[in-house]
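1. No sequence on hand, only this structure:
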């Protein structure tokens, strides 16, 4: 029996970020909805044709989304929060989706968007489904029907991709502690039945039903409902139960108890012992092996996997070859990199090339001919092409690290008194997270410098002028702790990668983070160290313009690591330590230049948490030590801030405390401060800025609304430990939006000071 192949999903942004550009033009009323839909169709057809050309047996459909795939599922299931349903609205359309994701302003009334959080252990964000006892569901098949019909015209077997009912409920949020989302299962499963009936009518043979929560530790009750759900959905079309990001061996009792036709496992991040797993898994089930890494961009060692599976297929006949997860987490096509040398390109495999790797491995296993895969992996084995990883000075420095290097001189309660005396900040101090609006003029300035149309002096003078403007604006707004605004930075990770040794950059290696937001992760290709100062010039200049404190702004070691594509030949612990030491040097130089507040952002800390609970302690120790290694040598009077956003804090609150940052700023606006409950329950000892302005929504927060949120925050956080700030950086917002919002933020803080002092 020949082995079939497939992928779990393809990037949806377009090879030149066409979707991002079209979305933003539509939101700004520069194009019509018809024009937006046309762009989406063009991207989908391109994706399908590429997959067919690369030799895939199945074309995956349903992996496209106008914002994110969880929100797409909510729309498909008719699960629309009541506040977004207009009485006069005749249908749920693409605008409804954007309103849920971004909020909407109508007749001077602001409707706040649904919450956004991280998709398991990735930097991809999804819009959190909302559930209550009145939630209802109905099948909206229009988008899925369009995509299936498009794929059928391409002329290959079609495999729809949908998020399974159990994972969908798990990922959502209920409006009351007294309500269990599993109470909605009967209603929800009736809609999933309709979906499968729809697939049967379209003559679909296989459907990929994603249930990534099987990699988590599920309670007996959730397991019981899992089994109930799939027994209820028995029949109609063949179901490939799809899992990724971790190992599901601990939940095989569930898998073996439900009527499914196949199961997909993530070989890369699940660390499976295939022989042991095969003994436990029912022999009636097709096994899809996620062998091609969907989260990193290095070429796969196809010969290694060929030898493993060649022997395994003698034991288990019915197998498929696939990617470990959806390819939405990597760039689209390495061939779009025009400036990268052929030698460097030969190490990497983007989404299009990953599809080809799936074909190459399948072809070799079916024919026994390994010539093509030998040719493909030649750069990985060739001594001539080997990359050089051996910085002796850095290796020695790493070997000299001791436990003392992970500790500051004194505890927070001692440090904060010294900091208050030096900084003399008011109660409810106001600050921003770091970046200010990245205007079109600013982006054009950086582009001109990049393309050598202006020289370094012209470029830097312009950047200095923008910093001067930013400082002046903040002083006019009466913000207490200022930032330089980061005009010199393209992205919070890419910028630091560009100024550290050991990184490689792409021109077009874009990856979707959420909605229209794309990032271009650097590639870690060597040993990482700081050979020159990075931020000192800009921060020192900003501080010279004002008597108020200006924050030094850095991205933390964990975030730089996780938001890059790491090398695979070295332990992640060593790579993270290398980054931490480089940042330590920068932090020490900032302090020497009289920068008394330094912010080291770690928004990815929660993201790196392994799905397997047993592995979390090890990861968290590495992450915490890296942060502490970078800041440990500063004086007590230097105040260390960190920033985290869009994650659940309950299961890492102890680790956040162990970071021992003097101030942590988080995102709590969309949750209406509910996130702060865990900080109160844990009795978090240090200072917190919860975030009172949702910068991912175009809505302008009113002074009244901010006041309500600050007042609510005082129920969870001590008044003398509470900071007032936006949720995140302002780079994606306009100056008009930012100025109005910050004015309201400062005004609300001032009123709270009067309330608390009176």
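-> On my side now, so go ahead. Every value quoted in this text rests on a predicted model; they were computed, and no experiment measured them. Residues are numbered from 1 along each chain as shown.

2. only C-alpha atoms for contact and neighbour calcs from this point on.
-> OK.

3. Please, where are all the helices along the stretch 101-250 of the chain?
-> 142-154, 165-171, 185-201, 220-232 (DSSP state H, counting those that start in this stretch).

4. ranking those by burial, who's on top?
-> Most buried of the helices of the stretch 101-250 of the chain by mean neighbour count (mean count of other CA atoms under 10 Å) is helix 165-171; its value is a mean of 19.

5. among the helices of the stretch 101-250 of the chain, which is nearest residue 379?
-> Among these, the nearest to residue 379 by CA to CA is helix 142-154 (34.0 Å).

6. to the chain's geometric centre, what's the distance from the closest one?
-> The chain centroid and the centroid of helix 142-154 are separated by 28 Å under CA atoms, centre = their mean, to the nearest Å.

7. hmm, who's touching that helix?
-> The contact list for helix 142-154 (CA atoms under 8 Å, 6 or more residues apart in numbering) reads 44-45, 48-49, 59, 61-62, 76, 158, 160.

8. Nearest to residue 539 among these?
-> Residue 539 lies nearest to residue 44 out of those, by CA to CA, at 44.4 Å.

9. Determine the set of other helices and strands touching whichever helix or strand the closest one is part of.
-> Under the criterion DSSP states H and E, the helix or strand holding residue 44 is helix 33-53. Helices and strands touching helix 33-53, by 3 or more CA pairs under 8 Å, 6 or more residues apart in numbering; DSSP states H and E, are helix 18-27, strand 58-61, helix 142-154, helix 351-367.

10. closest to residue 613 out of those?
-> Comparing the helices and strands packed on helix 33-53 by CA to CA, helix 351-367 comes nearest, at 29.8 Å.

11. what angle separates that closest one from helix 33-53?
-> Inter-element angle recorded for helix 351-367 and helix 33-53: 30 degrees (by axes from the mean of the first three to the mean of the last three CA atoms, to 10 degrees).

12. which residues are contacting helix 351-367?
-> Under CA under 8 Å, 6+ apart, the answer for helix 351-367 is 2-7, 10-11, 50-51, 54-56, 292-294, 300, 302, 305-306, 309-310, 321-323, 327, 330-334, 369-370, 372-373.

13. Could you rerun that using 6 Å?
-> Outside helix 351-367, the residues that touch it by CA atoms under 6 Å, 6 or more residues apart in numbering are 2, 54-55, 327, 332-333, 370.

14. ok, and here's another one to check against it:
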């Protein structure tokens, strides 16, 4: 496959592409296999078919470079861990025979062998004997990767998944003119993402991995591969001198080992921190983000130039949002800012990052207004945009200029559309920082006293859950019947109330202290609120992978946000009427709604967050007026949205806190505000969490092994806190003893008076049987911990 345009032309590429298929066929195939409803032969046939269809579509789009090995059956980081034999110790012991068989595979095959897939699934999902590996956010996105675990193991090319991907692609695209571009995580980023490597030891681990990278690249070159993309998004952070020396040595070794191979290093999500160092490396192509890192990357190019012996891959379309790009503005900007420094024949145009983060296609959404459809661009539409830019740069014909003008007209029509504007909302928020009462409550210790008086029946170490309860097939079918009009509102309400009543009884029988209504009426924690607020619309098929086979359908936040009427009061008030135990009201917080939506690109995210907070404030007051005294406002995505450059993060921290307080500070002192965060490293967020001033925050700690406890051991924290004692993203049910150990460890650094016990996230995706068993173990662990506290309090002092 040659696929190169003639020497003096701009070429087109993408960094990565969605995996899931138009109807989420990928998800369905995986879940059928995990459930035992299809055998491996059927599964691999279907997953290979989806990959082949994807490759053909990329080739049909007219790209010059087609990514391979970015198609994963679970997670590309996990795939690389398996490729390099970075297997967690617990699985190396229990699955030793399976791992050995992975290293003895038939060199001529192309499909992924079952033992390899099952090994990856065990690491990602856990087994009956061992918990799953930790999962966390991919930089500041809502994509979750499986964190590699380093324990000093010797890296090896255990199974060459990139080579298998190339072989499959060559079978599919044998007659196509395009260059296959295997995608790997670069050595520095791969090590930077690993768990178990102190910063001072990163360089030594990179050195250990270098020979394996060399072996892998040599195998790809032997297969006829011409270019390999090495993703180094971690270069947005500064490397110390030792790290720079090791990265230089590693890339020197790669260059010497495969002199015929074009090495393409790709950065994204922001500007690189060490521009001169990065551009000095012995590689052929350097990819830079000119959307989220536009200001800094352009400044670096203007100040320092760009090497004459390298090509530049220019990220000009937003790979993380769904709004159509003004292609005329892009072409003009490139010609004014990049062409004076880098000649066009060395340009490769592409999106800013992998298109994994956007839906596959959006122009087929038949239920949206045509004006909005014309303003949208999913992955398929972005392929057209990127090829249009390349064509227009290569051939400024009247036809191509007309395409650019049409793009500009469509974007301008959307930006000025009157249905997006609500002046009364902007007027209400113009002076929010001038009124201190809007953002502050009474001091926590005073609130705590009043809350303890309001709920004297709560024991020390009260138990609760995060909010959602299992959504069975029956629940999903009931929601579909209502949406299709088969049930009227009365029938649907009757069904929901029966489920709430059943689960109140289950929670009371288990012994949960603070109950939840279960959120059976909600498909998604953001979509539910977006449907009830002005300023949102929803797609039918705008699915995006979040983790594993879990896909989400982010709403489109297109205009000014306005509160219409109460959104959660009816269900919460009904559930509270069934029990004497407190029931929490459950809301999604403003910053999470912001970060888990595709947000308009004509206002600052700060301004949009205040609009969301103002609407939620009205809902929270409505819950309080209905007698609900505990209200949880979940903010799992605060860390996810944090800018990656420290200077930018300072302002973000300020306005996220202000948005949360704007939403929650309107309640009485004896109303208890809870919040929840999960699947991020919170060690650097203790101050932000404190500033949010929630009465109780629950944090994930189960998969991370309680690492967050270390952060609280270094920082005094006086507000209420619950550290999740078991992982809900795995079907495994931990024992009472495991949960008790989590509680005991946390109580070494946190006061029992303000400590809560809960799972680490919502239970929506779990089965009823395992949920009930796990919650029973949790309440038993809490009972044992209370007993130990009582015994310690009663023991005579030896002072």
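-> Noted; the coordinates are in hand. Bear in mind that the values here come from a model prediction, so they are computed numbers and not experimental data.

15. In helices only, show me the contacts of helix 351-367 of structure 1.
-> Using DSSP state H, no member of those falls in helices.

16. Pull out the buried members of those.
-> 54-55, 327, 332-333, 370 (16 or more other CA atoms under 10 Å).

17. In those residues, find the pair that's most separated.
-> 332 and 370 (25.9 Å).

18. Over in structure 1, tell me which residue corresponds to residue 653 of structure 2.
-> Aligned by TM-score structural alignment, residue 653 of structure 2 pairs with residue 620 of structure 1.

19. in stretch 594-614 of structure 1, what's buried?
-> Neighbour counts over stretch 594-614 of structure 1 (16+ other CA under 10 Å) mark 595-612 as buried.

20. Tell me the buried residues in the helix or strand hosting the match of residue 653 of structure 2?
-> According to DSSP H and E, residue 620 of structure 1 maps onto helix 613-631. With burial defined by 16+ other CA under 10 Å, the residues of helix 613-631 of structure 1 counted as buried are 619-620, 622-631.

21. so stretch 72-91 of structure 2 matches what in structure 1?
-> Here stretch 72-91 of structure 2 aligns to structure 1 at residues 65-84, judged by TM-score structural alignment.

22. which other residues reach that stretch?
-> The contact list for stretch 65-84 of structure 1, computed with CA under 6 Å, 6+ apart, reads 126-127, 137-140, 515.

23. got it, and stretch 276-294 of structure 1?
-> With contacts defined as CA under 6 Å, 6+ apart, stretch 276-294 of structure 1 is touched by 256, 261-267, 318-325, 327.

24. how far does it stretch from start to finish?
-> Terminal residues of stretch 276-294 of structure 1 lie 24 Å apart, using CA to CA, to the nearest Å.

25. deepest of the helices and strands packed on helix 33-53 of structure 1, which one?
-> For the helices and strands packed on helix 33-53 of structure 1, the largest average neighbour count (mean count of other CA under 10 Å) is found in strand 58-61, namely a mean of 26.

26. Could you check how many residues crowd around residue 69 of structure 2?
-> By other CA atoms under 10 Å, the residues close to residue 69 of structure 2 number 22.

27. Equivalent analysis for residue 651 of structure 1, please.
-> 11.

28. That one -> structure 2?
-> With TM-score structural alignment as the criterion, residue 651 of structure 1 lines up with residue 684 in structure 2.

29. again with residue 467 of structure 1
-> By TM-score structural alignment, residue 467 of structure 1 lines up with residue 500 in structure 2.

30. Find the nearest non-adjacent residue to that match, please.
-> residue 517 (5.7 Å; CA to CA, 6 or more residues apart in numbering).

31. Counterpart of the one you found over in structure 1?
-> Aligned partner of residue 517 of structure 2 by TM-score structural alignment: residue 484.

32. equivalent range in structure 2 for the helix holding residue 44 of structure 1?
-> Under TM-score structural alignment, the match for helix 33-53 of structure 1 is residues 40-60.

33. Mind reading off the mean deviation between the matching stretch and structure 1?
-> Once fitted to structure 1, stretch 40-60 of structure 2 is off its aligned match by 1.4 Å on average (mean CA distance after the TM-score superposition for structure 1).

34. Check stretch 492-503 of structure 2 too.
-> Stretch 492-503 of structure 2 sits 1.0 Å off on average (mean CA distance after the TM-score superposition for structure 1).

35. Could you tell me how far that stretch lies from the centre of the chain?
-> Mean C-alpha position of stretch 492-503 of structure 2 versus that of the full chain (CA atoms, centre = their mean) differs by 32 Å.

36. Same question for it: list its buried residues.
-> Residues 492, 495-497, 499-501, 503 are the ones in stretch 492-503 of structure 2 that count as buried (16+ other CA under 10 Å).

37. same thing with stretch 434-446 of structure 2?
-> Buried residues in stretch 434-446 of structure 2 (16+ other CA under 10 Å): 438-441, 444.

38. Spell out the residue ranges of the strands in the stretch 301-450 of structure 1.
-> 319-323 (DSSP state E, counting those that start in this stretch).

39. Helices of that one, start to end?
-> Using DSSP H, counting those that start in this stretch, helices in the stretch 301-450 of structure 1 cover 302-312, 342-345, 351-367, 371-381, 392-399, 412-423, 440-450.

40. Cool, thanks, talk later.
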